[in-house]
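1. below is the sequence, then the predicted model.
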Amino acid sequence: MDVCRLTASLRCVRTSSSRCRAEAFQPKGAAHSSLLRLLVSPTLNHKVQATCVDSLSDSVRCQGEAAVIPAKPAPVVRLVRSDEGGGAGMNASVLTPVYIDFLQSMSFSRSRESCYPELLDVVVAGVKANGGSHLPEPYIKSGACFGHLVYSFHPVDLQAKIGHFTALGLMADDLASNLTGAARERYLEDMRLFHMKFTNPEGYARLYPGRGNLHAVLENFIVYLKTDQNPFFPTELRLHSLMIKSVFDFMEANLQEQHYERHPIEYTADMSQLPRFLRYKSGVSEVFSHFVILQTSSSGSASRDEHFFYNELYPMVPELIDFIDFGNDVLSFYKELQEGEDSISIVTHSRIHNLPLLQSLQERMEAVIHSRTRLMALADRTGSDAIKDRIVKFFQGFMSCHIGDKRYRLDEVLRGWYNGGSWA
């Protein structure tokens, strides 16, 4: 799942044998491959490859269409001729002015003070204290970084709970793809039975006597969902139900991904909605969108708080979903292209709609800019300066989480323009 895939994130349908996986956070000096290899548990004889949330659309990287452009468009990045580049190994210099224009249109601040996760170690400790200490360190760091940068407007303990959720999703996603043989088949069966074990553990024990527990990561996911390890329980029960539904969808979407890996589907123009549907099916970006609008203070009246949430904040959710999904497409595009991946979202969009690759990229950039414009208008509609400030910080944190992470290789594209520092 990509917080990057989570990022969410976070679903990816293969159309070829190319791998559509993101590199994980790696300690300095660790061997690089498409994924960080590490032991998940001392009980496993197989190694799995860890990934970061290819920051919310890599656990999640999906294929999808660009959002519909409104009648009054926001400023867009300038077009680049289709003959200026394209294909694997695209020259970074072709993309440099395009990405700088895009980031400036997003009002992105490139200073260290605006970009660097100064409290990352604190949030890492919070993830461990919240029950996440069983997870391998790279997953904890990936989740904590996402929780800290993207949700900097929330208290640190809430950032840690979001980081814990992110780390669990990343690891659950990676295991499905990276285990092999009998261990993999057992794990996929565990994913199929996840909803039964969650909703009816007695029925699970009766129907599958002697089968035992699900994989430890899935059992820990159940604990997270059923306790106050998650930020919605027990105070926000409607949102808690949404999270449970989204995790069920995530398990099903992961199984769909495994099917398409074994039996690839060739996209055609008449199935242009399928990639977007499969991405949404993962449900992950919806949960991360609700983390943005989660209320952390009260007016003193429960009815007023509920009215404000559903009438003023909730309309932001569709735009937040698009921003997370399409923003990740744009910010991970260069890395994936250089690594030879051809089943990535922007490439698929180009094929389905018969567009030059750079035009497809820029359409996706425009979709992100338009989502930002609409979200700012929705925030202004609330009449709350605090909400407007929150949305601005969300934009900044989301972009920073990608740009400052070296695995996205955006330093090759931005060529010294960015000076916010790197942490992975």
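-> Nice, thanks for sending it over. Numbers count the residues shown, from 1 in each chain.
2. could you use CA atoms for every contact and neighbour count after this?
-> Will do.
3. which residues of the protein fall in strands?
-> For the chain, the strands defined by DSSP state E cover 6-9, 36-39, 47-50.
4. how far off centre is the last one?
-> Think strand 47-50. 18 Å (CA atoms, centre = their mean, to the nearest Å).
5. what of stretch 313-321?
-> 16 Å.
6. ok, stretch 240-247 next?
-> 16 Å.
7. relative to Val247, how far out is the closest residue in space to Ile321 that isn't next to it in sequence?
-> For Ile321, ignoring the flanking residues on the chain, the nearest one in space by CA to CA, 6 or more residues apart in numbering is Ser285 at 5.4 Å. According to CA to CA, to the nearest Å, Ser285 stands 11 Å off from Val247.
8. what about these two, which has more around it?
-> Ser285 (32 against 23; other CA atoms under 10 Å).
9. shouldn't that one be in contact with Thr7?
-> Yes: Ser285 lies in contact with Thr7 (CA atoms under 8 Å); the separation is 6.4 Å.
10. of all the strands of the chain, which lies closest to His402?
-> With CA to CA, the closest approach to His402 among the strands of the chain belongs to strand 6-9: 11.7 Å.
11. against which helices or strands is that closest one packed?
-> helix 156-178, helix 284-293, helix 317-338 (3 or more CA pairs under 8 Å, 6 or more residues apart in numbering; DSSP states H and E).
12. run the last query once more with 6 Å
-> helix 284-293 (3 or more CA pairs under 6 Å, 6 or more residues apart in numbering; DSSP states H and E).
13. want to compare, so here's the second one:
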Amino acid sequence: MSDSRLSQVHQLHPAPKADQDALREALLERGRQAGVHVEPEDGSNMRFEAGLAVAAEMYPLHPFDIQVHIGLFTWLGFIIDDLNAELGSDLDNFQSRFFRGDTQPCVILQCFASVLRSTTDYYDPVVANLIVLSALAFVNSNAIELRREYQTIALTREALSWPYYFRDKEGLPEVYTYFCFYKEVCPDISRFMPAAPEMGKFINLTNDILSTLFRL
């Protein structure tokens, strides 16, 4: 590497960190307004902290209001994923109610629906559509997990792609891919959309690795 290239590398500075204190307060306030609270038990706090960390650490250069949007989405997503058995059949008809504009039967799902509807505030409409479709697939996957028939599915040689297929629906790869490309700085979809499939694979496989390590 030439000296000029080395000097350029040496001039690089770490990316600025998000204001986590301000972000924390904003997320808690948005939650309070919607009726979503952090409970004393460890699981509730872990879900909130995960939402905060994703927004602050994965998207540190995003505008503050988009970080709040991402943090709230992620916090609610962890609640839905962890407590899907408690939400039960309310998950089955989430999409139908969402498309009709009906009120969801519980605070968590109602807040999640509101977050999805606000996606076009920050993202190009077609990008927002992809984010919302991925989020709807995630909710539906949680509903599928509760079905007795799902528990009996056995992997066969004829259906080797099933685990990845379900991970792709459940893992929100398009959501976290397209969260990178908000419309203010990424108006041209041709500059980033071709990268989405590979980014999604990376997110899915990384999710699997981290999930495995977490269970060890």
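-> Yep, it's here. Quick caveat, the model's predicted, so the values are computed rather than measured.
14. now the TM-score, please.
-> Between these two chains, after superposing, the TM-score reads 0.77 (TM-score structural alignment, normalised by the length of structure 2); 195 aligned residues with a CA RMSD of 2.8 Å.
15. please identify the deepest-packed of the strands of structure 1.
-> strand 6-9 (a mean of 36; mean count of other CA atoms under 10 Å).
16. report the distance from that strand to the chain centre.
-> 2 Å.
17. cool, and stretch 269-276 of structure 1?
-> So, by CA atoms, centre = their mean, the centroid of stretch 269-276 of structure 1 is 21 Å from its chain's centroid.
18. look up how far His10 of structure 2 lies from the most far-flung residue of structure 2 relative to its centre.
-> For structure 2, the residue at maximal distance from the C-alpha centroid (CA atoms, centre = their mean) is Asp3, at 42.0 Å. Separation of Asp3 of structure 2 from His10 of structure 2 (CA to CA): 10 Å.
19. what sits closest to Lys388 of structure 1 if chain neighbours are left out?
-> Ala379 (5.1 Å).
20. what lines up with the one you found in structure 2?
-> Aligned by TM-score structural alignment, Ala379 of structure 1 pairs with nothing in structure 2.
21. my read is that Ala379 of structure 1 contacts Asp389, right?
-> No: when contacts are counted by CA atoms under 6 Å, Ala379 of structure 1 is not listed as touching Asp389 (8.8 Å).
22. more neighbours, the two?
-> Ala379 (23 against 13).
23. list the contacts of the most centrally placed residue in structure 2.
-> Residue closest to the mean C-alpha point of structure 2, counted by CA atoms, centre = their mean, is Thr74 at 4.8 Å. Counting by CA atoms under 6 Å, 6 or more residues apart in numbering, Thr74 of structure 2 touches Gly51.
24. map the residue nearest to Ile321 of structure 1 onto structure 2.
-> So, by TM-score structural alignment, Ser285 of structure 1 is matched to Pro173.
25. can you tell me how far its match sits from Gln95 of structure 2?
-> 19 Å.
26. the residue nearest to the centre of structure 2 maps to what in structure 1?
-> For Thr74 of structure 2, the residue aligned by TM-score structural alignment is Thr166.
27. so which residues of structure 2 form helices?
-> 3-10, 20-34, 42-53, 64-82, 84-87, 94-100, 107-117, 125-145, 148-151, 162-170, 173-178, 196-215 (DSSP state H).
28. to Asp188 of structure 2, which of these lies closest?
-> Comparing the helices of structure 2 by CA to CA, helix 125-145 comes nearest, at 10.7 Å.
29. so where in structure 1 does the closest one end up aligned?
-> The aligned range for helix 125-145 of structure 2 in structure 1 is 237-257, by TM-score structural alignment.
30. once aligned to structure 2, how far is that stretch on average?
-> Compared with structure 2 after the fit, stretch 237-257 of structure 1 shows a mean deviation of 1.7 Å (mean CA distance after the TM-score superposition for structure 1).
31. that stretch: how far from the chain's middle?
-> For stretch 237-257 of structure 1, the distance to the chain centre is 14 Å (CA atoms, centre = their mean).
32. cool, stretch 141-151 of structure 1 as well?
-> On CA atoms, centre = their mean, the centre of stretch 141-151 of structure 1 falls 11 Å from that of its chain.
33. residues in contact with that stretch?
-> 52, 123-124, 159, 162-163, 166-167, 394, 397-398.
34. mind putting the residues you listed in JSON lines, distance to His370 of structure 1 included?
-> As requested, the contacts of stretch 141-151 of structure 1 are exported to JSON lines (distance: CA to CA, whole Å):
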{"residue": "Cys52", "distance to His370 of structure 1": "27"}
{"residue": "Val123", "distance to His370 of structure 1": "32"}
{"residue": "Val124", "distance to His370 of structure 1": "34"}
{"residue": "Gln159", "distance to His370 of structure 1": "27"}
{"residue": "Ile162", "distance to His370 of structure 1": "26"}
{"residue": "Gly163", "distance to His370 of structure 1": "28"}
{"residue": "Thr166", "distance to His370 of structure 1": "27"}
{"residue": "Ala167", "distance to His370 of structure 1": "30"}
{"residue": "Phe394", "distance to His370 of structure 1": "16"}
{"residue": "Gly397", "distance to His370 of structure 1": "18"}
{"residue": "Phe398", "distance to His370 of structure 1": "16"}
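35. now that we have those, which one has the most neighbours?
-> Cys52 (40 neighbours).
36. hmm, back to that, just put the helices of structure 2 in CSV and tack on distance to Glu184 of structure 2.
-> Listed next are these as CSV, based on distance: least, CA to CA, whole Å:
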stretch, distance to Glu184 of structure 2
helix 3-10, 28
helix 20-34, 20
helix 42-53, 22
helix 64-82, 11
helix 84-87, 35
helix 94-100, 27
helix 107-117, 18
helix 125-145, 12
helix 148-151, 42
helix 162-170, 28
helix 173-178, 13
helix 196-215, 19
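37. out of the ones you listed, nearest to Ile189 of structure 2?
-> helix 125-145 (8.1 Å).
38. alignment lookup: Lys197 of structure 1 to structure 2.
-> In structure 2, Lys197 of structure 1 lands on Arg97 (TM-score structural alignment).
39. so how many other residues sit close to its match?
-> 16.
40. kindly report the same for the one 4 residues further on.
-> Under the neighbour criterion other CA under 10 Å, Gly101 of structure 2 is assigned a count of 11.
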